[in-house]
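S.K.: The following block contains a protein sequence and its predicted model.
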Amino acid sequence: MTTDQVNKGQELSELSDNLSRIEALSKRLANIMAHRKPVRPNLQGPGQEFYTKTAGTIWADMMANPSKLFEHQVAFWGKTLEHAIEAQAALASGEFKAPEDTGPKDRRFSNPLWDSHPYYNYLKQQYQITSQTMEEALKSVDGLDSDDTKRLEFFTHQIIDMMSPTNFLATNPDAMELAVETNGQSLVKGLENLIADLEANDGELLVKLVDESAFEVGKNIATTPGQVVYRNRMMELIQYAPTTEKVHATPLIIFPPWINKFYIMDLKEQNSLIKWIVDQGYTLFVVSWVNPDASYADVGMGDYIEEGYLAAIREVKAITGQKKVNAIGYCIAGTTLSLTLSLMKKRGDKSVNSATFFTTLTDFSDQGEVGVFLDDDFVGGIEEEVNERGYLDSFFMSRTFSYLRPNDLIYGPAINSYMLGKTPPAFDLLYWNGDSTNLPAKMTVEYLRGLCQGNRFAQGDFELLDEHLSIADVDVPLCAIACETDHIAAWKSSYDGMRQMGSKDKTFIVSQSGHIAGIINPPSKKKYGHYTNDDWPAASDDWMEGATFNEGSWWGRWEAWLSKRSGKQIDARDIGDSSQKPLAPAPGTYVVAKPNT
């Protein structure tokens, strides 16, 4: 028997074994799907009312303007026919090649076969023709209000992205080539990855984006030295060890969002905002929120304020012996910081000397891209879910934000993991992104109904803790940093809210990039610049029109602003005081604890 015959026999044996494993894994997959925990229909897509209203409007528009439909159809048929004739002509030439491809470039179709192979090229071009037709049809729909138009465009694009030929095994050349090359081993590994992700989420698909085994909180991420100096049921308060001989007298507290964990600001030494702040000579405290379970069902925004914000401010004042603190709020924690400042104004509490807001919304009249999920159909489904379970599982928030960038956060990773059988990358940012938290039932409803939908804080009447809170009551010196391409907290909406605050000392900065990269932007990287403008015109576009672009990170500019409001230089403080001994080393226990679900 020749060497080639031996090798061929081994390959056939490997292929047979892998096909048997695929069959066994497929049965396991079918069993998982059969026992999949049902999810409320109104958490899976828009409500029936939206479909009915949209379909009715499109039908009425078609009846009133039938020529529009005919124009779209004729154009689609014409392009499709022309494409088919070109493909046939290329094959009739006697060469196995695709016709000239003048379509748009798309990184999903980076394999050379999409351009050179007649089959794959035909699929790609037809997909692009169909997608273009759908997008043009969307633009011509009349009769829908702006919110419904945004939703129609968003969910139509979800369908367009989902139906890309790259998302299916038989029409993905990368997957088919690798399957042949590995005698089916890539498909076995891909099925194993798929089953593992489904089992981790009770049969719901949430694509794992990162190799979780590569990271451990407190070991190779979130490693800036510090100690937990206070703990209650809502949060742990971490004080970080000084790295300078002198520090500013006024301490600084960071309130991170409780939708995610605080260590986005402390992933590694090179890009740690926490370490950078400490290195600038500040006594820094950071709140680490508890990951709630059903026992927190009755915890609302007021509890986060009383047992989180006000408790942290009280403890920091006691530990440092200062009458005032400076505070930072990130995302929803910035929204809640603004509520806290309004409440403190009502109560005559002047403990906060200045406030900084990272990517913070306080005026929700323009909800941005996330607004497609804030109509009554989705919010009603969330309300039903939390009333039954006592909390909103982190799965729903993770999935929602993933659909804002589906090709990057769903389909691309799914192709790599399930079709190519690859292990997800070891990327610290994606590890943090997957380490999300639950939300208490009462707080979730208050936030969605009262703030996002009702916009009551911006309207001056958000009722909380026996007070009517108003955005106009926020009158401490403030600095707000928004991000130019933020798809969660649009910079224009952030500007509108900050402009309405009552402070006479306001600074607004727009960083390049998005919700995370625009904030975690260390000066050493020299990557993203920022815009500044001392004026506050009524329109955000006018602010940007008159803004100055500055190279490099905003961190140094903000620190110069903060230092002027942080008092004199004093000897660096030890961690804790005589009444508050350290309870645990940073990053604490809450950040790694798993809730009882």
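M.R.: Cool, got the structure. Numbers count the residues shown, from 1 in each chain.

S.K.: Every contact and neighbour count from this point should use C-alpha atoms.
M.R.: Noted.

S.K.: Against which helices or strands is the longest helix seen in the chain packed?
M.R.: The residue-count maximum for a helix in the chain (DSSP state H) belongs to helix 3-34. If contacts are counted by 3 or more Cα pairs under 8 Å, 6 or more residues apart in numbering; DSSP states H and E, helix 3-34 sits against helix 185-200.

S.K.: List the buried residues of the helix it packs on.
M.R.: 185-199 (16 or more other Cα atoms under 10 Å).

S.K.: Secondary structure element for the most centrally placed residue in the chain, which one?
M.R.: Ranked by distance to the mean C-alpha position of the chain (Cα atoms, centre = their mean), the top residue is residue 401 at 4.7 Å. According to DSSP states H and E, residue 401 maps onto helix 394-402.

S.K.: how about the nearest residue to residue 45, chain neighbours excluded?
M.R.: Leaving aside its sequence neighbours, residue 45 sits nearest to residue 378 (Cα to Cα, 6 or more residues apart in numbering; 7.5 Å).

S.K.: structure B:
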Amino acid sequence: MDRKSTLPTAEVAVLPLHPRSAEQSDGRRAAAAVEPQLSELMAGADSTETYQADRALHAMLARLSGGISPAALSLAYMDWLLHLAAAPQRQIEIAQEALLDTRRLFDASQRFFSPGQGPWSLIKPQPQDKRFGRPEWELAPFNLMAQAFLLGEQWWHNATTGMRGVSKQNEAIVEFSVRQMLDVMSPSNFAATNPEVLRRMLESGGGNFLRGWQNFWSDWTRLVSAGLGPVTTGEFVVGETVATSRGKVVFRNELIELIQYYPTTDKVHPEPVLIVPAWIMKYYILDLSPQNSLVKYLTGEGFTVFMISWRNPEAGDRDIAFDDYRRLGVEAALDAIAGIVPGRQVQALGYCLGGTLLAIAAATMARAGDERLKSISLLAAQTDFTEAGELTLFINESQVAFLEDMMWERGVLDTTQMAGAFQLLRSNDLIWSRLTRDYLMGERAAPSDLMAWNADATRLPYRMHSEYLRKLFLNNDLAGGRYLVEGKPISLSDIHTPMFVVGTVRDHVAPWRSVYKIHYQVDADVTFVLASGGHNAGIVAPPGEEGHTYRIKTKPADARYVGPDEWRTMVPAVEGSWWPEWTRWLAGRSGEPSEPPRMGTDAAQAAHLPEAPGDYVRH
């Protein structure tokens, strides 16, 4: 609504018109006289300068709050507190629970040394909680401290959830933020209350604290001098130890480099594979060390592989739109591939946000009758964002507006903001356990290729990220059939291309039940895989590596829908990696192997483009 339409000019229009009232006539003339001045004043209020001041203030607050909107957090707590204040029976219930837990803990402390008393007599840690897993935590008084903390954690969870009338999102925000504050106070985070640290101190004569101080000083120096995080990369260097699959950049524009990998078999399947990674990460998550490289595995299975490498945007790229990633990314890559292997369909793979983009591109192509895609594979990629996990805690109107103002100042979402949000989702594993290990135990985790990749963060353009948050997360336009491409809506139901979709059990970014929704969104055969592991480790699951399991089942386009929990119950688990299942699926939709295609085009050769991994990945 136009703000000017609510100004005093509207009030003038409804003043009673009475010709015998001189005072009313004078009032109308006075209002008419000041109307131009009011209009000029409100025009100034709408000016860019005013909003710049507001945005500058919000950007300053964002630096203090870590990008979390104080307004969104305050509204969530007010929602919870007001409903709690109006629920006396609920107040009595949680008060009684606190008294009961206190009495149980006191009784347990009296009987702790009694025969037959188990070490976890009151409450056990959750299976995913590794903080108190060592045998030292079964000894007094550390066991009682751990149980007291876990009881308090459980009480706060019960107190902040299940409050009738509180919106689900506000409830989740309160529960999540309280959990973060409690995690800070865990006895495992302090030297005096952590038996593992005390044991290490006795064994090393305090050497662990000396090494911990050295680790802290090294990390602090890196952070202050260069803005870098803790040392995690070790000897992993792009192009030398990671991203080492042999290939060549065969196309480049202002947003992507397209890498074509050299074949490693005498004959290859005629349909090439195009990989669309997310641009919130460097592409080589799928080309880590040779033993962990999906690219190397694919070329070894006789596939011609193309990979998109996204350019890391700078502040000057603030106006790059979400649709630019489709046009200059997926569409441009398909056009370039058509110049190398003309007339051949493409087997496309999208990972994470790259999978969402691929689904949008596929629906757009289907609308236009473009049949260049032979198959579509989506890895940990969502097309419906109503149940997008704990990331949705950071997505509401207040939070999105706050993020927009923060990005507006810089032109991009900085690497630290994105990394910080992901770390908060698993603060026990990614923050506090690392701080305890590095600074109290005086140890450093052995670097790995996945850790090195995780430290190689990227930035996101202001306009693109704003459109992504609003159109996909906030409004869920893609799932609702309201997402516009070139001014017209697209529908996932137009996709009839066979799909291979992978979700992972412990995914905090793209929960597998959210990924599973593709079953009723597309009109296509869907082969769904539920793999063990999380968002990254469940995808980077090479054959031969122990600990991997998966479930797989194909739903024909005309088959009845089965819900995710029923699906999981009826589909048996299989030991091993899902990669061989995928390559067999691809091969079943491929023609007879033939001679490998040429590397690039004459135009690419003339442009003197570099060998893989290219230039964009290094920035």
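M.R.: Received, thanks. Everything quoted here is computed from the prediction, not taken from an experiment.

S.K.: Quantify their similarity with the TM-score.
M.R.: Scored against TM-score structural alignment, normalised by the length of structure 1, the superposed chains reach a TM-score of 0.84; 548 aligned residues with a Cα RMSD of 2.9 Å.

S.K.: Can you find the partner of the residue nearest to the centre of structure 1 in structure 2?
M.R.: Under the alignment (TM-score structural alignment), residue 401 of structure 1 pairs with residue 422 in structure 2.

S.K.: List the contacts of that match.
M.R.: By Cα atoms under 8 Å, 6 or more residues apart in numbering, the residues touching residue 422 of structure 2 are residue 509.

S.K.: Residue 307 of structure 1 too?
M.R.: 232, 233, 234, 235.

S.K.: List buried residues within those.
M.R.: Among the contacts of residue 307 of structure 1, those that count as buried by neighbour count (16+ other Cα under 10 Å) are 234, 235.

S.K.: which among the contacts of residue 307 of structure 1 gets closest to residue 244 of structure 1?
M.R.: Among these, residue 235 lies closest to residue 244 of structure 1 (Cα to Cα), at 27.2 Å.

S.K.: residue range for the helix or strand containing residue 12 of structure 2 in structure 1?
M.R.: For residue 12 of structure 2, the host element (DSSP H and E) is helix 8-13. With TM-score structural alignment applied, helix 8-13 of structure 2 matches no range in structure 1.

S.K.: does residue 458 of structure 2 count as helix, strand or coil?
M.R.: Under DSSP: H, G, I helix; E, B strand; the rest coil, residue 458 of structure 2 falls in the coil class.

S.K.: mind listing what it touches?
M.R.: 279, 280, 281, 282, 312, 313, 414, 415.

S.K.: got the contact list for the first one?
M.R.: Translated: residue 279 of structure 2. 310, 312, 353, 354, 458, 460.

S.K.: Which one (most neighbours) among the residues you listed?
M.R.: Counting neighbours by other Cα atoms under 10 Å, residue 354 leads the contacts of residue 279 of structure 2 with 28 neighbours.

S.K.: Contact partners for that residue?
M.R.: By Cα under 8 Å, 6+ apart, the residues touching residue 354 of structure 2 are 276, 277, 278, 279, 381.

S.K.: Which residue is the nearest non-sequential neighbour of it?
M.R.: Spatial nearest neighbour of residue 354 of structure 2, chain neighbours left out: residue 278 (4.1 Å); criterion: Cα to Cα, 6+ apart.
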